[in-house]
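Enquirer: coords please:
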Amino acid sequence: MVVAPRLAALIEQLLGTALPLRLRAWDGSEAGPPGGPVLVVRHRRALRRLLFKPGEMGLARAWVAGELDVEGDLYAALDLLLAPVQAHHALPARQRLAVAGELLRLAGPVVPVPPPPPREEVRRRTGPLHSPRRDRAAISHHYDVGNAFYALVIGPSLVYSCAVWDEDTASLEDAQAAKLDLICRKLGLRPGQRLLDVGCGWGSLALHAARHYGVRAVGITLSAEQAALARERVARAGLADRVEIRVQDYRETADGPFDAIASVGMAEHVGADRYREYAERLLALLRPGGRLLNHQIARPPMADERAYRVDPFIDAYVFPDGELAPLGRTVGQLERAGFEVRDVESLREHYALTLRRWVRNLEDNWAEAVRLTSPGRARVWRLYMAASAVNFERGGIGVNQVLAVRPTATGTSVLPLRPRAWTERATGQDRSPDPARQAQPH
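Expert: Below you'll find the predicted structure:
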């Protein structure tokens, strides 16, 4: 039996369109258009996974287990596959049965139990969604996989969020430094101010703000591994008197007021049901006139928001319990909590560039990444980062920096008359007048 042509015909029925790329099956047979990337089905077990778990989850398990792969340009393969997969071509019931029967024949003898999922998959979740305990477990799954692995992938800056690029940017490190400085300028940081970094990661923003803007910074994270390395970095920099790193939930932070708060790549973990609580908590931690910089991935709005579902691959292998919201909802929730939203900047293309650099780092150091974690974990990160890059490039998701202010007693907040001057990478600090600060000794 020659497998590839039969399998290609099945895929075309499921997609509702011609096979967009070359296919190679485990018997060495090929089908589909020549040239370009090749989708490789290395083992018939991949089809068994689809029988027991149809759809994206079965495909995800096969990818993580190494039973599915792509030879050639992974981005091109994903770009070809994303549109037909997301179109979700629905088959009539009779055709679905025929496809399942053919899939069963190709899969060979199937035992009555499914193949076990890869060990990198989240197994058991306990507690209410987005409760502090469950959030800690979700964060640990993603971040507590070894600081050395992250340093390999995201680079020595240890900044795990969208960098800021321009035509003259020489390296990923330069782009990340530009992002950290942009945040500090948007927040208008000055010597002696208190900064809260919510979801501080390995402490890079807190270190940058203390070193270059003279602030006293508190960084909070739920990852014990992140906190341990962040504290080491603070000590090595000689900034232990100005930077404190805590393993702490934002809901447990109670030592405000802070002059400024940064939340970079953290709000995606909060959840729709908790977002108002998150916004209100940050508002309470800010002094009147203080600024919040909320840096968050967004998805497009849906005609029926109740139809939104978390991507099963991302939920099971990457960010358990993570949720994306449209930009409009985020801005609305911040405003309903009492913030005045002053500026919104999209960095969508910047994140695609950042992700491609991370993928390159991973691929260039593949053997070491596998040694530090596992083959499955390395495959998870490669797929999620490459697919995310394509999705950012296509506009399927975006990322935005929202600058908001806690109003003063008079309901006003003062920013520069032309606030977008901060994009010019001026070396001087924002020295706009701030009567609310002058009236708030601390």
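
Enquirer: only C-alpha atoms for contact and neighbour calcs from this point on.
Expert: OK.

Enquirer: from A163, how far off is G395?
Expert: From G395 across to A163, the span is 17 Å (Cα to Cα, to the nearest Å).

Enquirer: structure for this one too, so we can compare:
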Amino acid sequence: MSVASVVSSLFEGQLPFRVEAFDASVAEATIDSPANELTLKILTPDALIRVLRRPGELGLARAFVAGDIELDGDLDALFDLELPPMGHLFTPSTLGPLLRLIGASALRPLAAPRIEARQRGALHSRRRDADAISHHYDVSNRFYEMVLGPSMTYSCAVFAHSNDSLEIAQRRKVDLICRKLELQPGIRLLDVGCGWGAMAIHAAKHFGVKVVGITLSTEQQSYATQRASELGVGDLCEFRLQDFRDVRDGPFDAISSIGMSEHVGRHSLETYAQQMFDLLVPGGRFLNHAIGRPISTKEDPQPRRMSEAWRQTQIAWGMRGPSRVGSDFIERYVFPDGELHDVGTMVSLFQAHGFEVRHLESLREHYALTLRYWVENLVKRFDEAAAEVGEQRARVWRLYMAGSAVNFERHHLEIHQVLTVKPVRGRAEMGLRPDFEPPF
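Expert: The predicted structure is shown next:
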């Protein structure tokens, strides 16, 4: 029995892609599928060891991250596949030949890839949240520059046209938020989860506001502080290494939170909403920009009978399941402790804590375009990126961003901007039909 024939047998003769293995065996696709142009390369016996020891998604994720398997071709096709049950690997007719192929190395310890997150402490405690943020963001500012481009903006851009450059679209996004918040010279803005400072610096430079940006990433704080100084707004921008729960110097005239509430966690959402309300002046505006997932299941193109591994993969990319991002791949390699919430939950949350919701906008297609740009940037500079952060991390990013783009396109993921006001005696102090559109 060859390695390729084992893989083919898992699919019960319905193999959707080509397989090449380290024992020189090959199996061709046996059915018509979007994945026909995809080739799964099983490069080392370690790939089999990882899957045998942790059948399902975790074993496959570790094999991919470690470079024991490779995927050649259009990765989009990967997300159409239903992973087969792994139980067939443990039948006597398969397990014995597999162990003979692997040899004595099957008995040796095999460490998980070094970049695998190992979270400790209570879920969403301050220390654990800081560790989770550090795992994802304290990688390398130079790596993020390669992927994100000059804007250093790690959130959904806003495109006026599908062929807009990423830099113009990112500038339009932060300008749009500034206009929704009706920023004016001299007022105070709190930017929660400020990233590398793009929003804060734009608000200070073009709207004259005084900004406090908070982050749990030391790399982001250092970069944002230096960039604000270089662009001449260092006196208007203060970047702190601070948890949102520890901000005490309110009130602020406006608050922006861009791509941060996904890290808050379901059990801390009440604290998050109350803190935003308490930190805002009466009449002030709060904008929450966050990824979520749809809750409708009326249109489900996926097969009704799914393996557990595929169900978990769907949860990973926001296609179904609980709020925890939660799959082995995303949880251990991308966003430890990340949680996504549907927009209805967020709107109800803000209303329950005293906010009036004034405007809601979906940017789902815009995020798909943004991610396509990021994937293109990474592919163009993959060798350079791998040299900067290691090949394991570069591989993770390529797969995670490609999968995310597909799932925004297919409405398995959503993203919304929710604009709220802290009303004053029932008044929101907003125009009847405000025009938020940037003039470019």
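
Enquirer: quick one on the thing from earlier: neighbour count winner among G395 and A163 of the first structure?
Expert: Shown here are G395 of the first structure and A163; by other Cα atoms under 10 Å, A163 has more neighbours (22 against 13).

Enquirer: which residues in the first structure form strands?
Expert: Taking DSSP state E, the strands of the first structure run over residues 22-24, 30-31, 38-41, 68-71, 194-198, 216-221, 243-247, 258-264, 286-298, 340-346, 398-405.

Enquirer: which stretch of the second structure lines up against the shortest one?
Expert: Correspondence between strand 30-31 of the first structure and the second structure is established over residues 26-27, with TM-score structural alignment as the criterion.

Enquirer: with the first structure overlaid, report how far that stretch is off on average.
Expert: Per the superposition on the first structure, stretch 26-27 of the second structure and its aligned residues are separated by 2.3 Å on average (mean Cα distance after the TM-score superposition for the first structure).

Enquirer: re the thing from before, quick one: closest of the strands of the first structure to G271 of the first structure.
Expert: Checking those against G271 of the first structure by Cα to Cα gives strand 286-298 as the closest, at 12.3 Å.

Enquirer: what residues in the second structure pair up with that closest one?
Expert: Going by TM-score structural alignment: strand 286-298 of the first structure matches residues 280-292.

Enquirer: which residues touch that stretch?
Expert: The contact list for stretch 280-292 of the second structure (Cα atoms under 8 Å, 6 or more residues apart in numbering) reads 177, 180-181, 250-262, 276, 318, 340-343, 413-424, 427-429.

Enquirer: cool, stretch 177-193 of the second structure as well?
Expert: Outside stretch 177-193 of the second structure, the residues touching it (Cα under 8 Å, 6+ apart) are 199-200, 203, 207-216, 244, 252-260, 285-287, 419, 436-438.

Enquirer: list the buried residues in that stretch.
Expert: Buried residues in stretch 177-193 of the second structure, counting neighbours by 16 or more other Cα atoms under 10 Å, are found at 177-181, 183-184, 188-193.

Enquirer: what about the longest helix anywhere in the second structure, how far off from the first structure?
Expert: Criterion DSSP state H: the longest helix present in the second structure is helix 391-409. With mean Cα distance after the TM-score superposition for the first structure, helix 391-409 of the second structure departs from the first structure by a mean of 0.8 Å once superposed.

Enquirer: from what I can see H350 of the first structure touches C162, true?
Expert: Yes: H350 of the first structure is within contact range of C162, at 6.5 Å (criterion: Cα atoms under 8 Å).

Enquirer: neighbour count winner among those two?
Expert: Neighbours around H350 of the first structure and C162, counted as other Cα under 10 Å, are more numerous at C162. The numbers are 25 against 20.

Enquirer: wait, N391 of the first structure sits on Y384?
Expert: No: contact criterion Cα under 8 Å: N391 of the first structure and Y384 do not qualify, at 10.3 Å.

Enquirer: hmm, back to that, so what's the gap between the longest helix of the second structure and the chain middle?
Expert: Chain-centre distance of helix 391-409 of the second structure: 9 Å, with Cα atoms, centre = their mean, to the nearest Å.

Enquirer: now that helix against strand 280-292, angle please.
Expert: Angle of helix 391-409 of the second structure versus strand 280-292, following axes from the mean of the first three to the mean of the last three Cα atoms, to 10 degrees, is 100 degrees.

Enquirer: now helix 391-409 of the second structure and strand 414-421, what's the angle there?
Expert: Per the same axes, to 10 degrees, the angle that helix 391-409 of the second structure makes with strand 414-421 is 70 degrees.

Enquirer: against the first structure, where does helix 391-409 of the second structure fall?
Expert: By TM-score structural alignment, helix 391-409 of the second structure lines up with residues 375-393 in the first structure.

Enquirer: which ones are touching the aligned partner of E145 of the second structure in the first structure?
Expert: Matched to the first structure by TM-score structural alignment, E145 of the second structure sits across from A151. By Cα under 8 Å, 6+ apart, the residues touching A151 of the first structure are 157-158.

Enquirer: I am finished for the moment; much appreciated.
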